[in-house]
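**Student:** just coords:
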């Protein structure tokens, strides 16, 4: 038993003495999946331009991410279908206050692998917990928002009317959201 405790202390000390750095490289991609039809068919998309402001390098993942922000003009939505994109802008995003989405990382729980992100949409900010992974240099976070929480049900009703037949009369108010970026981790002893 004492050997296990001693070994655990040595491993913890070695990890604590390791000099680590986390480097964010390249663009940040923000993605979403909205749902339509009674069968809840997913429609995936992203945005062509995301402005990222945050640390490029830090000693921990928490230091790298905490306070990082993204700003997105809603008119640059990209779903892989130009007609759909135009309808999303006209009948959904343009029905809300402001044409900007913003998000900021408020906290990082590395043990639970959760980031807490304030999402600002339609003039309302809400804290959204997002589960994350960091594998092979790719950081990926995923969460869910409810458009009702952002007072965006009028915008939802607008896109549902515009796409009523395509959506079989149903557009869901929950939307999966996420972001992905390259984060290189290196530790030396």
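**Tutor:** On my side now, so go ahead. Quick caveat: nothing in here was measured; it's all calculated off a predicted structure.
**Student:** Only C-alpha atoms from now on, for both contacts and neighbour counts.
**Tutor:** OK.
**Student:** which other residues reach the strand ranked longest in the chain?
**Tutor:** Criterion DSSP state E: the longest strand present in the chain is strand 19-36. The contact list for strand 19-36, computed with CA atoms under 8 Å, 6 or more residues apart in numbering, reads 41-47, 50-52, 55-61, 64, 167-168, 170-189.
**Student:** structure B:
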């Protein structure tokens, strides 16, 4: 009888030990899955504005994007879908210093309190989502689409600047660039739409 009791106790100890090891293994796996992260230097924002009635593209970027939070998640999409950011206007870059100066002075300079563009992202499982952007004292949410490729996420959005009440700023910019924004038809035009592409590169935490 004593041997039987000892046998039962040994079986119980072995079973408990196996269960704990299995649980620990699952916890480690879960921890690895939930350890994607990004830093401010792993975000690249490209924008495309348009001029003339022929809608000639003008491309640029911002060389600095500051993260308000440091998001992490179980996959790259979860990380890119939880980003709060602030973009200093001074970091605008179009490979043309004269154009950069005009954008700062005549466009952003005519927006209320816009030394920074701030916002946050929210992505769904179906390749769609939203971005909430604050500019000119106005907060607006716009739809976005996104794709993933390994650890990288690309987010696309189209901004209608009228939603941020930027008409006066666009008019000032068009007047400052009147001849440069004139097409073959002799009409000078600065479009109110801007296409935005954001590339986010995530990585596993060490």
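**Tutor:** That came in fine, so what should we check first? Just so it is clear, the structure is predicted and the values come from calculations on it, not from any experiment.
**Student:** quick one: TM-score?
**Tutor:** Once superposed, chain against chain, the TM-score is 0.80 (TM-score structural alignment, normalised by the length of the first structure); 167 aligned residues with a CA RMSD of 2.0 Å.
**Student:** hmm, back to that, tell me the average deviation of the very next helix or strand once past the longest strand of the first structure from the second structure after fitting.
**Tutor:** As assigned by DSSP states H and E, the chain's next helix or strand after strand 19-36 of the first structure is strand 41-47. Compared with the second structure after the fit, strand 41-47 of the first structure shows a mean deviation of 0.7 Å (mean CA distance after the TM-score superposition for the first structure).
**Student:** Report the aligned residue range of the second structure for strand 41-47 of the first structure.
**Tutor:** Aligned using TM-score structural alignment, strand 41-47 of the first structure spans residues 56-62 in the second structure.
**Student:** before we move on, the earlier item: what remains of the contacts of strand 19-36 of the first structure if I keep only buried residues?
**Tutor:** With burial judged by 16 or more other CA atoms under 10 Å, the buried subset of those is 44-47, 50, 52, 55, 57-58, 61, 64, 167, 170-173, 175-185.
**Student:** Which of those residues fall within helices?
**Tutor:** 61, 64 (DSSP state H).
**Student:** Please enumerate the strands of the second structure.
**Tutor:** 36-37, 43-51, 56-62, 66-67, 72-73, 84-88, 92-93, 116-123, 128-135, 138-149, 152-160, 193-201, 203-204.
**Student:** Tell me which of the ones you listed lies nearest to residue 106 of the second structure.
**Tutor:** Proximity to residue 106 of the second structure (CA to CA) singles out strand 92-93 among the strands of the second structure, at 13.4 Å.
**Student:** Read off where that closest one ends up in the first structure.
**Tutor:** So strand 92-93 of the second structure sits over residues 77-78 in the first structure, by TM-score structural alignment.
**Student:** That stretch vs the second structure, mean deviation?
**Tutor:** Counting by mean CA distance after the TM-score superposition for the first structure, stretch 77-78 of the first structure comes out at 0.5 Å.
**Student:** Figure out how far that stretch is from the centre of its chain.
**Tutor:** Here stretch 77-78 of the first structure is found 15 Å from its chain centre; the criterion is CA atoms, centre = their mean, to the nearest Å.
**Student:** can you list contacts of it?
**Tutor:** By CA under 8 Å, 6+ apart, stretch 77-78 of the first structure touches 45-48, 85, 88-89.
**Student:** Redo those residues as JSON lines? Include distance to residue 98 of the first structure.
**Tutor:** Compiled in JSON lines, the contacts of stretch 77-78 of the first structure are given as follows (distance: CA to CA, whole Å):
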{"residue": "45", "distance to residue 98 of the first structure": "20"}
{"residue": "46", "distance to residue 98 of the first structure": "19"}
{"residue": "47", "distance to residue 98 of the first structure": "16"}
{"residue": "48", "distance to residue 98 of the first structure": "18"}
{"residue": "85", "distance to residue 98 of the first structure": "18"}
{"residue": "88", "distance to residue 98 of the first structure": "15"}
{"residue": "89", "distance to residue 98 of the first structure": "12"}
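**Student:** need the contact list for residue 142 of the second structure.
**Tutor:** Residues in contact with residue 142 of the second structure (CA under 8 Å, 6+ apart) are 130-133, 157-159.
**Student:** From the residues you listed, list the buried ones, please.
**Tutor:** So, by 16+ other CA under 10 Å, the buried ones in the contacts of residue 142 of the second structure are 130-131, 133, 157-159.
**Student:** right, and out of the residues you listed, which lies closest to residue 89 of the second structure?
**Tutor:** residue 133 (14.0 Å).
**Student:** Name the nearest residue to the closest one, sequence neighbours excluded.
**Tutor:** Leaving aside its sequence neighbours, residue 133 of the second structure sits nearest to residue 119 (CA to CA, 6 or more residues apart in numbering; 4.3 Å).
**Student:** The one you found reaches residue 69, doesn't it?
**Tutor:** No: assessed by CA atoms under 8 Å, residue 119 of the second structure is found out of contact with residue 69, at 11.3 Å.
**Student:** so what's in contact with those two at the same time?
**Tutor:** 84-85.
**Student:** of those two, who's got more company?
**Tutor:** Using other CA atoms under 10 Å as the criterion, residue 119 of the second structure and residue 69 rank with residue 119 on top: 20 against 13.
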